[in-house]
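Novice: dropping the sequence and predicted coords here.
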Amino acid sequence: MHKKKYIRSLDELGRFVVPKQIRKDLLLGERQMLEVHCDGEKIIVEKYDNLEPCFITGESTKANHTFAFGHGNLTLSPEGIESLLGQLEKFKKSQTD
């Protein structure tokens, strides 16, 4: 992870853009929740573990893993990964038959 500092300005609504490299390093997607709080004069922004649901099963657990693909992310539970692998194996077999 980069230890580089970034300078950003707030727009008229108080928003700022999280730099692309930080979003990439932390796997922050479009709908990623962020926790914001202050500590004295510091504003702390942290990735909020909102337990993204599995794309296949819909489960929201800490065992889920988010994979980054191109410009998007895919969250899968262990069961979702197994299901997807099974489906991919079936598809691969049907293409070779």
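Specialist: Structure received. Numbering: from 1, shown residues only.
Novice: C-alpha only now, for contacts and for neighbours.
Specialist: Fine.
Novice: and the strands in this protein?
Specialist: Listed in chain order, the strands of the chain (DSSP state E) span 34-39, 42-47, 65-69, 72-76.
Novice: pipe those into CSV and attach mean neighbour count and distance to residue 90 per row.
Specialist: Shown next, in CSV, are the strands of the chain (neighbours: other Cα atoms under 10 Å; distance: least, Cα to Cα, whole Å):
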stretch, mean neighbour count, distance to residue 90
strand 34-39, 10, 39
strand 42-47, 11, 37
strand 65-69, 14, 22
strand 72-76, 17, 19
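Novice: here's the one I want to compare it with:
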Amino acid sequence: MKSTGIVRKLDELGRITLPVELRRTLDIEERGQLEIFVEEDRIILQKYEPTDIFTGEKNELFDFCGKKVSKETIIELAKMAGILD
């Protein structure tokens, strides 16, 4: 892990502000979404990229009941259901 040398204080609501230089470098847009991970005593922020809920695939995603599903998964499910051969 690489240190940026940036230190920020939490505000009274537990929020932090990411410096604009960091947001530009990581291509994080205004109001962009970040995914939060915890690893031991570390909090990891990562730019959110939607993925297929079953496979993690990032290409050709469709919304189904508020979830992302890839075209590949839809085809596999159709095969399992006997709709496609």
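Specialist: Structure's in. What do you need? No experiment lies behind these values; they were computed from the predicted model shown.
Novice: pipe the strands of structure 1 into TSV and attach distance to residue 89 of structure 1 per row.
Specialist: Shown next, in TSV, are those (distance: least, Cα to Cα, whole Å):
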stretch	distance to residue 89 of structure 1
strand 34-39	37
strand 42-47	34
strand 65-69	19
strand 72-76	17
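Novice: residue 7 of structure 1 is nearest to which of those strands?
Specialist: Evaluated with Cα to Cα, the strands of structure 1 place strand 42-47 nearest to residue 7 of structure 1, the distance being 13.5 Å.
Novice: now that closest one on structure 2. Mean distance?
Specialist: Aligned to structure 2 and superposed, strand 42-47 of structure 1 gives a mean residue distance of 0.5 Å (mean Cα distance after the TM-score superposition for structure 1).
Novice: hmm, who's touching that strand?
Specialist: Strand 42-47 of structure 1 has contacts (Cα atoms under 8 Å, 6 or more residues apart in numbering) with 26, 28, 32-38.
Novice: and with 10 Å instead?
Specialist: 18, 23, 26-28, 32-38 (Cα atoms under 10 Å, 6 or more residues apart in numbering).
Novice: check these and tell me the two furthest apart.
Specialist: 27 and 38 (23.2 Å).
Novice: reformat the contacts of strand 42-47 of structure 1 as TSV; add distance to residue 68 of structure 1.
Specialist: Shown next, in TSV, are the contacts of strand 42-47 of structure 1 (distance: Cα to Cα, whole Å):
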residue	distance to residue 68 of structure 1
18	17
23	11
26	10
27	7
28	9
32	13
33	16
34	18
35	21
36	24
37	27
38	30
